[in-house]
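Participant: let's see this in three dimensions:
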Amino acid sequence: MSKELTIVQATNPKPKPHPDHLGFGKYFTDHMFVMDYHKDNGWYNPRVIPYEPITLDPAAMIFHYGQTVFEGLKAYPTVDNRTLLFRPEKNFERLNRSCERLSIPLIDEEFVLSSLKELIKLDKEWIPTSEGTSLYIRPFIISTETNLRVSPANTYRLIIILSPVGSYYPEGIHPVGINVEKEYTRAVKGGTGTAKTAGNYCAGYKAQASASEQGQAQVLWLDGIEKKYVEEVGSMNVFFKIKGEVVTPELNGSILEGITRMSIIEMLTDWGIPVVERKISIDEVLQSYENNSLEEAFGTGTAAVISPIGELNFEGKQMLINKRNTGQLSKKLYESITGIQTGKLPDPYKWTVEVK
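Facilitator: I've put the predicted structure just below:
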């Protein structure tokens, strides 16, 4: 693979959006990173170029067989005008695990991370500085070969785009409502649930539409076999605080290995708060709610960071958790992890990486 990164600067910069109206994933910066793959050349021609549409043949295999993976991470501004990434090496490690599952050639994680830093430096002025905002980073790989055979492609393209964003949920750190899904299945062991691939997400749209009709923000998925055990929320891993102990579903071959999830577990352990990874059934959650031992529930993910769960709707039963208030632990976790991400608090775990 050619290690020489080419940079072509945009000559007509775009107007930047107002920081109070960013939303999530609506605006994109002036540049993007692109790199191609061919089975005979490996990954080659890495470049930062002006943000532009991509042109693909109608027979490009991505359109027909969905061979694609992606990641999501963020760049955060600090009060002293530095830019921090949060555990970015873990995102590129996970991207390669997704590539492995989808039969996509692996990337050089260190090189792509260094190229990302160059991209961010070029578009640094796009990083918003208002409270709760950040620069969202979306690396993705698509199969580009023109062929309708059912097999892995011989050519691919890796692209990284950047988007200034506000809160993922309109509620922000305020508790959200979640609908427990029993009809549809998100993933099963041996499937692609552990990979970040496009089909995992669009397959949840029907359940999400049903949740939205009931006034809920997201879907809580149960296991695909027994429809009994809690797995994850559509865009987050999930945690329950029961009798002082924090419980999260164990990684079982169908749950995405969240980087925020990993960080929360490490942080709770460091704080001396009991945290366990194990199977937890929705009936156990319901029982703990009914006997008043369910103290808090929250989701974790790059987009939302920490999102308190104020309501679970299961088969017509409405569980109002902590009187739909943000719990003390959820608040402390949110303030601690975002404080580290933005450089407002010390980083004893050495999680942040400065872009320089």
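
Participant: every contact and neighbour count from this point should use C-alpha atoms.
Facilitator: OK.

Participant: packing partners of the strand or helix carrying residue 95?
Facilitator: Assigned by DSSP states H and E, residue 95 belongs to helix 88-101. Helices and strands touching helix 88-101, as assessed by 3 or more C-alpha pairs under 8 Å, 6 or more residues apart in numbering; DSSP states H and E, comprise strand 68-70, helix 109-122.

Participant: of the ones you listed, which approaches residue 210 most closely?
Facilitator: strand 68-70 (25.9 Å; C-alpha to C-alpha).

Participant: quick one more, to check against the first:
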Amino acid sequence: MTSNERVIDVTDLRRVYGDSRRGSFEAVRGVSFSVGRGELFALLGTNGAGKTSTVELLEGLAAPAGGRVRVLGHDPYTERDRVRPRIGVMLQEGGFPAELNVAETVRMWAGCTSGARPVAEALDMVGLTGRGTVRVKQLSGGEKRRLDLALALLGRPEVLFLDEPTTGLDAEGRRETWELVRALRADGTTVLLTTHYLEEAEALADRLAILHEGRIAAEGRVDEVVAAQPSHITFELPDGYHLGDLPPLGPLGVTGHELTGRLVRLRTDELQRAATGVLLWARDAGVELRRLDVRGASLEEAFLRIARDAKDETGQRDEQRAKEMAA
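Facilitator: This next block holds a predicted model:
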């Protein structure tokens, strides 16, 4: 963590929808993590993994079914009056009065916010200067997300919750938002981010957790999570060659391989060594490796592998449970 101070502290957090009579669903199943002051922590996961359900508990929008959550040392649900003035919240979807213009919307929100920034400053921060007189209903989807962010930043929050902040933004708008978030973090703001854009998490996060079916499947610094996954070398076998014609793969640091038609995909934790061995073999054999792709581990690959492994684990548990019930 960036600081020894735990600004967000979550222990065995649980959230349940429904009730015992009509049936219930446990969306968050014993999640634990902490976030230090000035740190940007990303929560990742597929749809239905429990990201938004978790964040809503941290924001104090609902009481947990079990476990403990503290934000700035307080329970965000039972001590909402002590937490709410010090946090900023950007929900997945904001609801604005359609007939108000942008400046009126910010001014209305500022009237409910302690120590609010001036309207012009808030609009300038998110690139909406010059759009103040435009009605909300006339804004594009990306501009509405910028307005959401402006309202989240009005109170100069110590902790900022960003739920899918760049959805609907074009590439330029996304990059501008990243720079703003980096500047806020540099000023000491603690940020908890959920996003479907893995590139965004990789670019911004100090640490992250990957959720699957309400549980944390992986957690750590971005480089740690990525480093735990293998790199890959992909190429098409030259005409007349077979997999067995390649040099011994084990001594090259190759830990596994897949063959799809003529396409070979090698897994390795020693990318330079493996790639050098394969390329030297191709040179000595006088062949060209078509469709050659040498790729280090990425957060996207780590995410997909972790999600797949967690899904396989769940399937095995369900199969075992079914066998036990049938016995």
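
Participant: after superposition, what is the TM-score?
Facilitator: Once superposed, the chains reach a TM-score of 0.24 (TM-score structural alignment, normalised by the length of structure 2), with 128 aligned residues with a C-alpha RMSD of 6.2 Å.

Participant: nearest to residue 96 of structure 1, out of the helices and strands packed on helix 88-101 of structure 1?
Facilitator: Between residue 96 of structure 1 and these, the shortest separation by C-alpha to C-alpha is 8.0 Å, and it involves helix 109-122.

Participant: could you list every helix and strand in contact with that closest one?
Facilitator: Under the contact criterion of 3+ C-alpha pairs under 8 Å, 6+ apart, helix 109-122 of structure 1 touches strand 31-38, helix 88-101.

Participant: after that helix, next one along is what?
Facilitator: Scanning forward in sequence from helix 109-122 of structure 1 by DSSP H and E, the next helix or strand is strand 134-143.

Participant: tell me the angle that following strand makes with strand 31-38.
Facilitator: Relative orientation of strand 134-143 of structure 1 and strand 31-38, computed by axes from the mean of the first three to the mean of the last three C-alpha atoms, to 10 degrees: 20 degrees.

Participant: for strand 134-143 of structure 1, packing partners?
Facilitator: helix 61-65, strand 68-70, strand 73-77, strand 155-165.

Participant: other SSEs contacting the last one?
Facilitator: Pointing back at strand 155-165 of structure 1 there. strand 31-38, strand 134-143.

Participant: adding distance to residue 341 of structure 1, write those out as JSON lines.
Facilitator: Converted to JSON lines, these look like this (distance: least, C-alpha to C-alpha, whole Å):
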{"stretch": "strand 31-38", "distance to residue 341 of structure 1": "23"}
{"stretch": "strand 134-143", "distance to residue 341 of structure 1": "10"}
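
Participant: and the ones you listed: which comes nearest residue 77 of structure 1?
Facilitator: Short answer: strand 134-143, nearest of these by C-alpha to C-alpha, at 7.2 Å.

Participant: and that closest one, what's buried?
Facilitator: 134-143 (16 or more other C-alpha atoms under 10 Å).

Participant: reformat the residues you listed as a markdown table; add distance to residue 62 of structure 1.
Facilitator: Shown next, in a markdown table, are the buried residues of strand 134-143 of structure 1 (distance: C-alpha to C-alpha, whole Å):
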| residue | distance to residue 62 of structure 1 |
| --- | --- |
| 134 | 30 |
| 135 | 27 |
| 136 | 24 |
| 137 | 21 |
| 138 | 17 |
| 139 | 16 |
| 140 | 12 |
| 141 | 10 |
| 142 | 6 |
| 143 | 5 |
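
Participant: out of these, the closest to residue 112 of structure 1 would be?
Facilitator: residue 139 (9.6 Å).

Participant: brilliant, that's me finished.
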